[in-house]
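Q: Sequence and predicted structure below; questions after.
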Amino acid sequence: MTNDRTEQLIRDAFADEAAHAVDSREVLAAVRGRKPRRSYGLVLAAAAVVVVVAAVATFVVPKVFRESTPAATQQHQQATDAITPTNVLVVGTDANDYTDSIVLVRLAEDGTTSVISLPRDSWVSSAGTMTKLNQVYKNSGIDGLAAAVGDLTGAPVDHWAVVDTTAVADLADAVGGVEVCLRRATSDLYSGADFVAGRQVISGDAALPFVRQRHGLPHGDLDRVVRLQVFLRSALAKVTVRQLPALLDAVGDHVRMDPGLDAIGFLQDVLQGGKLRYATIPVGDVDFQTPESGSAIEVDPAQVRQFVTDLPSTPPASGGLPCVN
């Protein structure tokens, strides 16, 4: 970053956003004296979108930062002798603001990245009450969800990003299509999924049904979690740091994030680390009957915390792209 007046204005704008929880585009527009400009983001993994993405998953970076990306990139690389471990919660939401995907992206000091999926129906404790994980977001917002995820995993959430899952289509198009593989042909009226068996490249309108389908799959939502992981793995394998500006352009309107996240630096560290692990927290009974919320997925917090602790030392998956349900 430069030390000119523009940088200070940007910093002041983000500080104001954190204090008043308003749209960052409106703050920047007021500071710079012009109409709001489009914000830019990248879906990770998600989330993930979750889709990620998912990611994805996914992060938003104001255009004023993107315009100085080369200089920011050089300074980030020169100033960083060791990567700062960072935990980013990425939440993928549908048109009704329900969470389709919940992903914790953990960047370790050695550059390895763990993309950890948490099933949305996990039965967890939040503010002293047992509830489904996706209901925490609906009732308590992103801060409540971040606290619940931190308690469950033992990994405090440093930053968060909320991704509109329609970003999946834009991401797939931006990378020239995403290769996936299905064990068998499948179709589903709820998600709009209609796919043949075997390897295929999906993009555009086919991408979202692929990561959203759960009806008609042997393991329901758990299979949807695996779909997202495979989609993100395939998409991110095609991305380089040099391609970031184009991807930021592609999915920017679909994301909001906390103002404290250095998205450019974080994404550079993730991509340059080159070691990504995709995993789902261990679960128990997937048809656990709750007192008031119907069936949920049983999880053991102690088991989940140990799993999250051990994951960075677990060898990443090897071989080619796996076929999934």
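A: Perfect, thanks for sending it.

Q: From here on, just use CA atoms for contacts and neighbour counts.
A: Will do.

Q: Now do Q289 against S295, distance only.
A: From Q289 across to S295, the span is 5 Å (Cα to Cα, to the nearest Å).

Q: do the same with T73
A: From T73 to S295 the distance is 47 Å (Cα to Cα).

Q: Who has more neighbours out of Q289 and S295?
A: S295 (17 against 14; other Cα atoms under 10 Å).

Q: thought that one was touching D287?
A: Yes: counting by Cα atoms under 8 Å, D287 is a contact partner of S295 at 5.3 Å.

Q: tell me what the helix or strand where P70 lies is packed against?
A: P70 is located in helix 69-79, with elements delineated by DSSP states H and E. With contacts defined as 3 or more Cα pairs under 8 Å, 6 or more residues apart in numbering; DSSP states H and E, the packing partners of helix 69-79 are helix 263-273.

Q: another one to put next to it:
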Amino acid sequence: MTGFRMLARTAPLLVLLALAVPASSVHPTTLSLNRVETAKSVDFEDGVVWVLVLGRDAEGDTDAIEMLAFDTASGAASGIGIPRDSWVRLPGGLARINEAWSKGGPDLAARAVGDLVGVDPDFVLVTGFEGFLAMTETVGEVEVRSPLAFETDQGRTVERGLNSFNGEQALDFASSRDNLPDDDFDRMANQQALLLGYLRSLRAREDETGFMEDVTLSALAGLETELAPTDLYRLAQAITQVDPAKVTGCLVGGTPFTTSGDAQVIRADEELARRLGRDADKDATLDPDCQG
């Protein structure tokens, strides 16, 4: 296998993870993929691999947070959405979980989310989004099953059920929150629906001549990673084995409250988060009722 063809096989990893949590606005492209030093040894041959995906906003905080689990043996995958306003303890005191990246980079973000879910991620991917449209336009239109009917922040009508989006429409769908009944929680559900839609699209077209190479050129623009090419390739191979029929997703709920400093935050359901983490850590599968 040529070097470029090997890199081409990493495209599903980079595109799927980068598209998993689109941020609320567009920024210069950055894909930063790091291995977490404190994580367990990764077994790509037989076991569950965890990737924490963070969508960074204009202020440098993580506007969207998703823990993805991949079972390299069965092809199952699951996603656990974390409310960005979850109130957690960080160095210096209590703060929103989405501030962990700006305060301590990938290791602190991994620790904060790992403490909540009860599972340490093996890798952390941080995305910026000027390249979002380039990647999605390369992939082409995607069919997404929306859990809700609503009007996006840009005035587009989304039907409950199957919708077809181009890149700009997909970004609008996944980042909108103003007209959603439960804004951030519903937005996390939309992001998971978009992820599954892109997974189906990539799997359907991955054998087309030149398709993966074209996607790779878009996905690799701006990539920064400390992973060796062999590890990057093995991680990508784990992703390409995912069966869309074996993908499940759940959201960590919580209770909104106001802090003594008048900050509007969320008291995340820590018990549920840990049950979901234990459930997915076994075989990257979550119960449909999302109770763990």
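A: Noted; the coordinates are in hand. The model shown is predicted, which means the values in this text are computed figures rather than measured ones.

Q: top helix in structure 2 by residue count?
A: helix 183-205 (DSSP state H).

Q: Just give the nearest non-adjacent residue to the counterpart of A193 of structure 2 in structure 1, would you?
A: Taking TM-score structural alignment, A193 of structure 2 has V230 as its aligned residue in structure 1. Excluding its sequence neighbours, the residue lying closest to V230 of structure 1 (Cα to Cα, 6 or more residues apart in numbering) is V180, at 7.0 Å.

Q: Please identify the residue in structure 2 that aligns with that neighbour.
A: With TM-score structural alignment as the criterion, the equivalent of V180 of structure 1 in structure 2 is V144.

Q: what's the answer for S295 of structure 1, then?
A: Counting by TM-score structural alignment, the partner of S295 of structure 1 is Q264.

Q: Tell me which stretches of the stretch 1-150 of structure 2 form strands.
A: 31-35, 48-56, 62-71, 77-82, 87-90, 93-96, 123-127, 142-146, 150-151 (DSSP state E, counting those that start in this stretch).

Q: What is the longest one packed up against?
A: Using 3+ Cα pairs under 8 Å, 6+ apart as the contact criterion, the elements in contact with strand 62-71 of structure 2 are strand 48-56, strand 77-82, helix 229-240, helix 270-283.

Q: Where in structure 1 does it fall?
A: Using TM-score structural alignment, strand 62-71 of structure 2 corresponds to residues 99-108 of structure 1.

Q: same deal with the fifth one?
A: Against structure 1, the aligned range for strand 87-90 of structure 2 is residues 123-126 (TM-score structural alignment).

Q: Can you list the neighbours in contact with that stretch?
A: 130-133, 136, 144, 147-148, 152, 296-299 (Cα atoms under 8 Å, 6 or more residues apart in numbering).

Q: same deal with stretch 296-316 of structure 1?
A: 108, 112-114, 119, 121-124, 132, 152-155, 275-278, 281-290.

Q: List the buried residues for that stretch?
A: Buried residues in stretch 296-316 of structure 1, counted by 16 or more other Cα atoms under 10 Å: 296-301, 304-305, 307-308, 311-312, 316.

Q: Format these as CSV; extra columns: distance to A18 of structure 1.
A: Converted to CSV, these look like this (distance: Cα to Cα, whole Å):
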residue, distance to A18 of structure 1
A296, 34
I297, 34
E298, 35
V299, 33
D300, 34
P301, 31
V304, 31
R305, 30
F307, 33
V308, 29
L311, 32
P312, 32
P316, 37
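
Q: from the contacts of stretch 296-316 of structure 1, which would you call buried?
A: Buried among the contacts of stretch 296-316 of structure 1 (16+ other Cα under 10 Å): 108, 112-114, 119, 121-124, 132, 152-155, 275-278, 281-283, 286, 288.
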